[in-house]
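> pasting the sequence and the predicted model now:
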Amino acid sequence: MEKGKGQDEEPEENREKAGKQKAAEGKGPGFPGTSPRRNPAHPLSPSGAALHVHDFSITSPDWLVKNATYRPHCYFCFTRRGTPQFRFAHPTTPTPKPAECPQWVLLEKFRKGLRNVSEFDNSLLRNLTLMTENPHVTYADQDAIWAKFETIFFVLGGLVSYAPVFRDYLSQGLEEFYQDNVLYLEIRASLHPVYELDGTIYSQEWLVRTYEEVAHNFAKTHPGFIGIKLIFSDHRIKNESLIKKSIQTAMDLRVKFPGIVAGFDLVGREDTGYTLYDYREALMIPASRGVHLPYFFHAGETDWEGTSVDRNLLDAVILNSTRIGHGFALSKHPAVLAEAWKKDIPIEVCPISNQVLKLVSDLRNHPAAVMMAAGYPMVISSDDPAAFGARGLSYDFYEAFMGIGGMSADLRTLKQLAINSIRYSTLSETKKKSAMETWEERWQKFVAGLARGPR
């Protein structure tokens, strides 16, 4: 990513203008921040593709509270720990009742008895994000913030897994990314069971078809939108026998839906989950059967060195991971880095995620800063923007530009990162060419707008 290494030239006057803006903002109060609460200061550059985002965190929690929880037949309860759970049901209350819930309450009826509905809605919102006034106090360490982070998905489950909400949630998420100048997404999808009011539970095949249909319909009304692909993912807290079943599911789905299912990944906190080596027998199943199942492993999402966890990077490279999620610890392993570079395996850098989840406090010290300067292949993505109080991709592009890129990063840096997102996607070569043409047209308009200056 170093200047002069494959980056296309931009007019000198445009680079100087962007550089002056960056220098001014870099001296402002609160930079570099530890919270993504500010809006990106620059016009939205065409970011290309978001290659590392998770299914249940692509849509703003505001939409969920104001839309999903106001739908008919939405029940909720608070667990003994004060965490809400949701479930849609009709004509009876949800069954069975979770052990941790004293009773299900119809939200519509409950709100009618409140004096301050806004305050109640805000309390729901606080359960769907990591946003807090004083994160250093609220989340004293990684254990504390990961506990809250994983609880968010527990809360989301009953809402997003209701079939009508699921469809609209996905469509709204695509809208938010599209408005953020993102034209293509590769989504880590758990394919969590989706249900109807009458208790019907849909299959994983139904889920994949629904993703496909929603994206297809979205593209009809959104010019330039390229589409989505899914990276089927399972949680690394599960035992190997369950992961073997998921590997088989991934292979089956790839055969039935080759146009949308891109491969397989393992998600969840690396420091407390099973390693790739622990799953070695399961992960070797496709190769032993002569089946090509692309992997997109989270690896090296840790600030420790010399543990079994950061050795996930070595196994990810040995298993020919198409991309590496985060790769935060990669710079600590020169031999692995060299081999990954030789294989042209990019890392998916998620700046805000790494900052919020306490891997790095100052993004100028992010390991990706050294790797970007050296020219190592990387893409920028947003991981779980909804949980972090962000939207789309521009927040992370802004942080990468201002912090990781240093003072020397300019328009060429933004351009190369966007190009990388298309180059390292799983689109076919024909679709990559088409996507690049669409992106290039938008990029030229963006640069022309910068040259004109504010109106």
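Nice, I can see it.
> please make it C-alpha for all contacts and neighbour counts, starting now.
Fine.
> tell me how far stretch 76-84 lies from the chain's centre.
26 Å (Cα atoms, centre = their mean, to the nearest Å).
> what does stretch 98-111 give?
Its chain's C-alpha centre and that of stretch 98-111 lie 31 Å apart, by Cα atoms, centre = their mean.
> next one: stretch 425-440
The mean C-alpha position of stretch 425-440 is separated from the chain mean by 21 Å, Cα atoms, centre = their mean.
> same question, stretch 436-455
On the basis of Cα atoms, centre = their mean, stretch 436-455 is displaced by 26 Å from the centre of the chain it belongs to.
> cool, and stretch 246-255?
For stretch 246-255, the distance to the chain centre is 22 Å (Cα atoms, centre = their mean).
> for the residue nearest to Ile201 when sequence neighbours are not counted, what are its contacts?
Closest residue in space to Ile201, ignoring its immediate chain neighbours: Tyr195 at 4.5 Å, by Cα to Cα, 6 or more residues apart in numbering. Residues near Tyr195 by Cα atoms under 8 Å, 6 or more residues apart in numbering: Ser161, Tyr162, Ala163, Ile201, Tyr202.
> check the gap between Tyr195 and Ala68 for me.
Counting by Cα to Cα, to the nearest Å, the separation of Tyr195 from Ala68 is 15 Å.
> now Leu417
With the distance defined as Cα to Cα, Leu417 ends up 35 Å from Ala68.
> and these two? Which one has more around it.
Legend: neighbour count by other Cα atoms under 10 Å for Leu417 and Ala68, higher for Leu417 (25 against 20).
> touching, that one and Tyr376? I think so.
No: Leu417 is beyond contact range of Tyr376, at 11.3 Å (criterion: Cα atoms under 8 Å).
> leaving out the residues flanking it, which one is nearest to Ala50?
Ala50 sits nearest to Leu185 (Cα to Cα, 6+ apart), 4.8 Å away.
> run through who's touching the host helix or strand of that neighbour.
Per DSSP states H and E, Leu185 falls inside strand 182-189. The contact list for strand 182-189 (Cα under 8 Å, 6+ apart) reads 46-55, 177, 224-233, 265, 392-393, 425.
> this is the other structure I want to compare:
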Amino acid sequence: MYHQYDRSEPKPVASDWRKVLNADVSSVEDYNKAVERLQAAEKERAFDFQITTSASHNEKRAAALLHKIQAYDWDHTYGTPHDDEGNPTEKRTQGEHFLGNVDLINKTELMKVAKRMPKGAHLHIHWNSCLPARFLIRQARDIKAMYIRSTLPLTTPEHFATTRISFMVMTPYEATHVKGAEDDEKETPLGNVFDPHYVPNRWMPYKQFQELFNYPGDFGETLTRTERAERWLEHKMLISEDEAHGCKQTGHGIWEKFNYRTQMMKGLFAYESAFRNYTRACIKDFVKDNIQYAEIRPNFMATNSLKTDDGTGSIGNEGIMKIINEELQSTMEELRKRGDYFGGMKVIYCTPRSFQKDQVAAALDECIDLKHKYKDLLCGFDLVGHEEMGNELRHFVPEFLDFQKKCKEQKLDIPFLFHCGETLEVGDKVDGNLFDAVLLKAKRIGHGYAIARHPMIMEIFKEKNIAIESCPISNEILGLTPNIAGHNLPILLANNVPCTINSDNATFYRSSLSHDFYQVIIGSESMNLLGWKQLAKWSLEHSCMNPDEKAAVTAEWQSKWNAFCQWIVDEYSWLEFWEPRPGRH
């Protein structure tokens, strides 16, 4: 246990640790003072030192209560897996796999507090996987031009469990004419996925799928066929604990499962009314989760255009930006009228890292073009996709340098916000992306998991003030850490590397940004309420907002933070007199 530092003594400076080690220690009293000074010198280097030393009385009281809230959750929601005699209790502990614990997490007082916390800016969220899966599935219910297909006939429980599903909005002609390798079209009849003779991957009208849905399992409640179909599809969209953490699972294996979900989601997202409804609902969900500002990552590809609801028309990347802008402005006006606050949202142009050089060059040019047309909306450029399977940043250096030259000539500010270091393969070309990101002057990096093994790169990030968009739950589920206690975030924070907390692909994980903040605090004894505050402040400081926007959003966040701390004190003051059960671990 740490000794308490006596604040009446002169405050040490970080260099004092050398004096402490070189001093003669001849008594227990001298030794205890040396320990206190050594620990105080380390604390002075901590990422939350300034926040902690300048904390108000209310913040300190709220922080102490938050510690009690964690203990209360242990006694009332969690427990030890075995009793004093070694018998299994069937209880779960804090910090087990997120996917296995999320039902308990949602019942905790700490999660209630995390939801209430003003989080500042959300800087790393993929636009096609923000809301719960049921939202887009429900949107598709009455779309006549929606089609569905399966990789297996849905005739046995095994096929229901292992099949892969995809969706697409299209015309009847498109559904029955498939382009071949020579770009010629072959007519194919529609299929019925519930027919034993179904030919895999033939399209079926989604309305017909709902009407004929016949699942062999039991959902435990009375549902219509359509509701049963939607419930099953929602289940198919979510990654399970066994898929993520099964004893035979590998990093590449879970990514393959993840990519299937993104493909399944793609068709549900790719028509105009769903995209507009989703944009409005997502902004409102940010507000509900106490997020004051967001930077979203849609995918921009020539093959990724939106369809009109009848499947006959197509909306390109400029049209997508136009829709986002229209829905953002109208939703913010609606929020203002009802007295809710949202400081705004910007778009990071993303394109796949699996692209060829000419495709990335074209994407960079389009990014510049869209920046001219949507100067206040578009804010950066990124490459997305599995880092270990795609091209490294170095592959596109000529294109990136040319892009930076064009931006300078045209007086445009479009920083790189690269995904990189999302790997355990330290020392090869994949984590070499960290070095490229530094040399290409990235403003932030996504994930940066490998950086904890690169002390020099950590020093550069601190000196150049490059922030890491950390995604704790995503990193756990995609195989970078076995659980939250093994995450690299405490290492980065101990080295005072600026970090932000993000949800990445919340749809597939049954999570929200509140869940990621929850995981952060139960994953490390050194994290507390004031650590949360520093992470939120960093998110605002490292956003792409202009100075006026940043000042306005930060002022609103600070007001909400003060009210949040007061709410903790008012809501949980009774815990000041509560003591946990003896023997709690």
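Received, thanks. Worth saying up front: this structure is predicted, and the values here are computed from it rather than measured.
> hey, where'd the strands end up in structure 1?
Along structure 1, counting by DSSP state E, strands occupy 48-54, 74-78, 84-88, 105-106, 182-189, 227-235, 261-267, 298-299, 324-326, 347-349, 378-380.
> the fifth one vs strand 227-235, what angle?
Just to be clear, that refers to strand 182-189 of structure 1. Using axes from the mean of the first three to the mean of the last three Cα atoms, to 10 degrees, the inter-axis angle of strand 182-189 of structure 1 relative to strand 227-235 is 20 degrees.
> over to the first one?
Here strand 48-54 of structure 1 runs at 20 degrees with respect to strand 227-235, directions being taken by the same axes, to 10 degrees.
> superposed on structure 2, where does strand 48-54 of structure 1 end up, distance-wise?
For strand 48-54 of structure 1, the mean deviation from structure 2 after alignment is 0.7 Å (mean Cα distance after the TM-score superposition for structure 1).
> start and end residues in structure 2 for that strand, please.
Under TM-score structural alignment, the alignment places strand 48-54 of structure 1 onto residues 120-126 of structure 2.
> neighbours around Ser154 of structure 1, how many?
Check again: residue 154 of structure 1 is Phe, not Ser. Residues near Phe154 of structure 1, counting by other Cα under 10 Å: 16.
> likewise Phe218 of structure 1?
For Phe218 of structure 1, using other Cα under 10 Å, the count is 19.
> what lines up with it in structure 2?
By TM-score structural alignment, Phe218 of structure 1 lines up with Thr331.
> list the contacts of its match.
Arg280, Ile283, Lys284.
> any idea how many residues pack against the second one?
It stands for Ile283 of structure 2. 23.
> what of the last one?
Counted by other Cα under 10 Å, the residues lying close to Lys284 of structure 2 total 20.
> residue in structure 1 paired with it?
By TM-score structural alignment, Lys284 of structure 2 lines up with Glu175.
> show me the contacts for that match.
Counted by Cα under 8 Å, 6+ apart, Glu175 of structure 1 has zero contacts.
> so how far is Leu64 of structure 1 from it?
14 Å.
> how much space between the residue in structure 2 that the residue nearest to Ala50 of structure 1 lines up against and Glu334 of structure 2?
Counting by TM-score structural alignment, Leu185 of structure 1 corresponds to Ala294 in structure 2. According to Cα to Cα, Ala294 of structure 2 stands 17 Å off from Glu334 of structure 2.
> so which of these two has more stuff around it?
Ala294 (25 against 13).
> what about the residue opposite Glu301 of structure 1 in structure 2 once aligned, how many residues nearby?
For Glu301 of structure 1, the aligned position in structure 2 is Glu422, judged by TM-score structural alignment. Glu422 of structure 2 sits with 25 neighbouring residues when counted by other Cα under 10 Å.
> in this structure Glu422 of structure 2 contacts Ala452, no?
No: at 11.3 Å, Glu422 of structure 2 and Ala452 do not qualify as touching, with contact defined as Cα under 8 Å.
> His216 of structure 1 against Gly227, yeah?
Yes: look at His216 of structure 1 against Gly227 with Cα under 8 Å: they come within range, at 7.1 Å.
> more neighbours, these two?
Taking neighbours as other Cα under 10 Å, His216 of structure 1 and Gly227 compare with Gly227 leading, 20 against 15.
> count of neighbours near Arg126 of structure 1?
15.
> relative to Tyr195 of structure 1, how far out is it?
25 Å.
> ok, now Asp410 of structure 1?
From Asp410 of structure 1 across to Tyr195 of structure 1, the span is 47 Å (Cα to Cα).
> got it, and Tyr277 of structure 1?
With distances taken as Cα to Cα, Tyr277 of structure 1 is found 35 Å from Tyr195 of structure 1.
> give me the distance from stretch 563-576 of structure 2 to the chain's centre.
The answer for stretch 563-576 of structure 2 is 28 Å, by Cα atoms, centre = their mean.
> list the buried residues in that stretch.
Going by neighbour count (16 or more other Cα atoms under 10 Å), the buried part of stretch 563-576 of structure 2 is Phe564, Cys565, Gln566, Trp567, Ile568, Val569, Tyr572, Leu575.
> same deal with stretch 121-128 of structure 2?
Applying 16+ other Cα under 10 Å to stretch 121-128 of structure 2 flags Ala121, His122, Leu123, His124, Ile125, His126, Trp127, Asn128 as buried.
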